[in-house]
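Q: any chance you could fold what I've pasted below:
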Amino acid sequence: MNLYNIFKYLFDLNLSNMDDKDIEILKHLSVDGRQSARQLSHRLGVSTVTILSRIKKLEEEKIIKGYSVRLNHELLGFDITAIIEIKTNKGKMLDIENEIAKNDSVIAVYDITGDADMVVIAKFKTRELLSEFIKKISAISNVENTLTHLVLNTIKEDNRLIE
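A: Predicted structure coming up:
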């Protein structure tokens, strides 16, 4: 099974316009988004013009949503990572998620299956800031309860393209 079929199977993406070369471009950019089209063309054995046009197409199709820097949060003082399960009254989840997502400490908000309705991943510099955040969440209308887990050790945290 080639990379194309793996992505189609795993993500059910509309990959009709993508081929293995597009997947390779995504793979290289997810490791180092600062690579130039020229560097990519040498690595992948295609012209710079081809690389540029394929990247533009991937951006237009919103497969590439943007470019960013991967930060070392611990070195920036954000030593506390919290995984917060939230149970809500049905029908108000989207409003609650949007409210929580506005907070700068929030890294991710996910709808989930199971006892909780959503999970929030957030990073904090102090326990006091975490405590304030939990109290704010608990005060949001239609939040029934929260369950907070603190990360003791990060084994892997990555946002590269999955193969």
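Q: contacts and neighbour counts: CA atoms only from here.
A: Will do.
Q: who's in contact with the residue of the chain positioned farthest from its centre?
A: Centroid-distance maximum for the chain: residue 47 at 30.6 Å, with CA atoms, centre = their mean. Counting by CA atoms under 8 Å, 6 or more residues apart in numbering, residue 47 touches 38, 41.
Q: I have a second one here; can you model it like the first so I can compare?
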Amino acid sequence: MTRKPLDQTEKLIIRLLQDDGRMATAEIARRLNSSEPTIRKKLSQLVQDGRLRIRAAADPVELGYEASAFIGIDVERNAIIKVATVLRQYSFVDSVAVTTGPYDLIVKACFKTLRDLYDFILVELAAVEGIKDSNSLMILQSIKNDGLIGVAGLEDGRVHESQTQGES
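A: Okay, here's the model as predicted:
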């Protein structure tokens, strides 16, 4: 089933929440010159459809993680989605992506200790059927850890007054 593209109001709601995930629907409605029930309904639908998740982003070091890494994984072609599904279930895995290039999957994960990273790579990954090889890149310092800020289709990613007039 193909989803319909986000409308301008939905994009603007997402952009405002990227700046302040705790912004009240009444404030979003005020900024977008729309009704609060309309914003509440659109926001609820975005969350229900899985098109928007509101969450906190924090530096893993501040949360007590000693080691973070990007892990490139070479997988048997017929097992890529199966392996990705297994890897996404680990709570310490931040992201799993199917990629082009030398690796079929790239995983970003955060570990409480260096030993946990070691065990994941040499024990856990070795036990996952379909994985041929992996290569780890330890993260020494995270410069940006905010996720993507901005919404495609909005000029320079910011909400401008001219975009909010007459939207509902």
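Q: now check structure 2 for the residue matching the residue farthest from the centre of structure 1.
A: Correspondence of residue 47 of structure 1 to structure 2, assessed by TM-score structural alignment: residue 35.
Q: repeat that for residue 33 of structure 1.
A: Matched to structure 2 by TM-score structural alignment, residue 33 of structure 1 sits across from residue 21.
Q: so how far is residue 41 of structure 2 from its match?
A: From residue 21 of structure 2 across to residue 41 of structure 2, the span is 17 Å (CA to CA, to the nearest Å).
Q: higher neighbour count, those two?
A: Shown here are residue 21 of structure 2 and residue 41; by other CA atoms under 10 Å, residue 21 has more neighbours (14 against 11).
Q: where does that one fall, secondary structure wise?
A: Using DSSP states H and E, residue 21 of structure 2 falls within no helix or strand.
Q: wait, it sits on residue 52?
A: No: if you go by CA atoms under 8 Å, residue 21 of structure 2 and residue 52 don't touch, sitting 11.1 Å apart.
Q: what residues does the host helix or strand of residue 23 of structure 1 touch?
A: For residue 23 of structure 1, the host element (DSSP H and E) is helix 20-31. Outside of helix 20-31 of structure 1, the residues within contact range by CA under 8 Å, 6+ apart are 2-4, 35, 40, 44, 51, 54-55, 159-161.
Q: state the next helix or strand along the chain beyond that helix.
A: helix 37-44.
Q: compared with structure 2, how much does that next one deviate?
A: If you overlay the two and look at helix 37-44 of structure 1, the average distance to its match in structure 2 is 1.7 Å (mean CA distance after the TM-score superposition for structure 1).
Q: which parts of that helix are buried?
A: Using 16 or more other CA atoms under 10 Å as the test for burial, helix 37-44 of structure 1 gives 37, 40-41.
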